[in-house]
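>>> okay, predicted coordinates and the sequence, questions at the end:
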Amino acid sequence: MEPASTGGDAEGVARGTAVSMTPREREIADMAADGMTNEEIGARTRLAPRTVGTVLYRVLPRLGVTTRGALRPALDRLDAAATPARTGR
């Protein structure tokens, strides 16, 4: 039996996992990860707060997280997975 979710997946985006997001979805996810409310994001993007909420509702599961607090680490892991590792020669 697996433990119940505590609201955010500790790992979120697995390394090497491809997550598809539009530039607008990424923009909204970044703003939410920075602590902005749906209303603040909506004012900045000229979207209704409800639309912002809908976008986040679709994006969070793709990133493997269930809370805004887990967004920044998940986005950072996504960026790290997309950046090729440098070899020190």
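Ah, there it is. Numbers count the residues shown, from 1 in each chain.
>>> from here on, contacts and neighbour counts on C-alpha atoms
Noted.
>>> quick check, R68 in contact with D34.
No - counting by Cα atoms under 8 Å, R68 does not reach D34; the two are 9.1 Å apart.
>>> comparing these two, which residue is more hemmed in?
Between R68 and D34, counted using other Cα atoms under 10 Å, the more crowded position is R68 (18 against 13).
>>> what sits closest to the more buried one if chain neighbours are left out?
A33 (6.1 Å; Cα to Cα, 6 or more residues apart in numbering).
>>> check it against this one:
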Amino acid sequence: MSTDAATDAATDAATALAPMVEVWFRILTEHLPDPQDRCRACSGTTSTAWPCSLRSLAELARREHADGREAPATRGRRSLHGARGTSCAVTPKERQFLQMAAEGRDDDEIAAALDVPERTVRTTIHRIARKLGEPDRAGLLVLALRTGVVV
């Protein structure tokens, strides 16, 4: 690819991404979460030092990008593909665990909502991460969000 073609391709990509960058920047600046609201999605606890509110940001992004299309069906199994080429089918129940974790709920809240022991929550999320070769909960949640298994 010539230098001019590469420059044109980069310019086209930047032009295409600009509206999304503006939307995310506006969401982040206008809806900056309370600094005391600690992110629990990555660790399952309230002790992380990263101020964020994934639940709020995800909802704002959903509303911002809503274009009238229906979300994909959530019944049945969906495959999650890990970084090392591994994949596994995620059951609807497992997807519930992942969705609640991605929304920022800690293990106690997930356990109460699904009427299961807290240990079951930790074990289920850990097992899915291990099957996919993800080293930790944060990596699993990022993967699930990127692939659309959870929103």
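Nice, thanks for sending it over. Given the structure is predicted, the values throughout are model-derived calculations rather than measurements.
>>> hmm, back to that, and the residue nearest to R68 of structure 1, what is it in contact with?
Contacts for A33 of structure 1 (Cα atoms under 8 Å, 6 or more residues apart in numbering) come out as 68-72.
>>> now do it against V65 of structure 1, distance only.
12 Å (Cα to Cα, to the nearest Å).
>>> hey, what's in contact with both of those two?
Residues touching both A33 of structure 1 and V65 by Cα under 8 Å, 6+ apart: L71.
>>> in structure 2, where's the longest helix?
helix 3-30 (DSSP state H).
>>> where in structure 1 does that one fall?
Per the alignment by TM-score structural alignment, helix 3-30 of structure 2 matches no residues in structure 1.
>>> next secondary structure element downstream of that helix?
Once helix 3-30 of structure 2 ends, the next helix or strand along the chain (criterion: DSSP states H and E) is helix 54-65.
>>> now do that following helix: which elements does it pack against?
helix 3-30 (3 or more Cα pairs under 8 Å, 6 or more residues apart in numbering; DSSP states H and E).
>>> go again using 10 Å as the cut-off
Under the contact definition 3 or more Cα pairs under 10 Å, 6 or more residues apart in numbering; DSSP states H and E, helix 54-65 of structure 2 sits against helix 3-30, helix 92-102.
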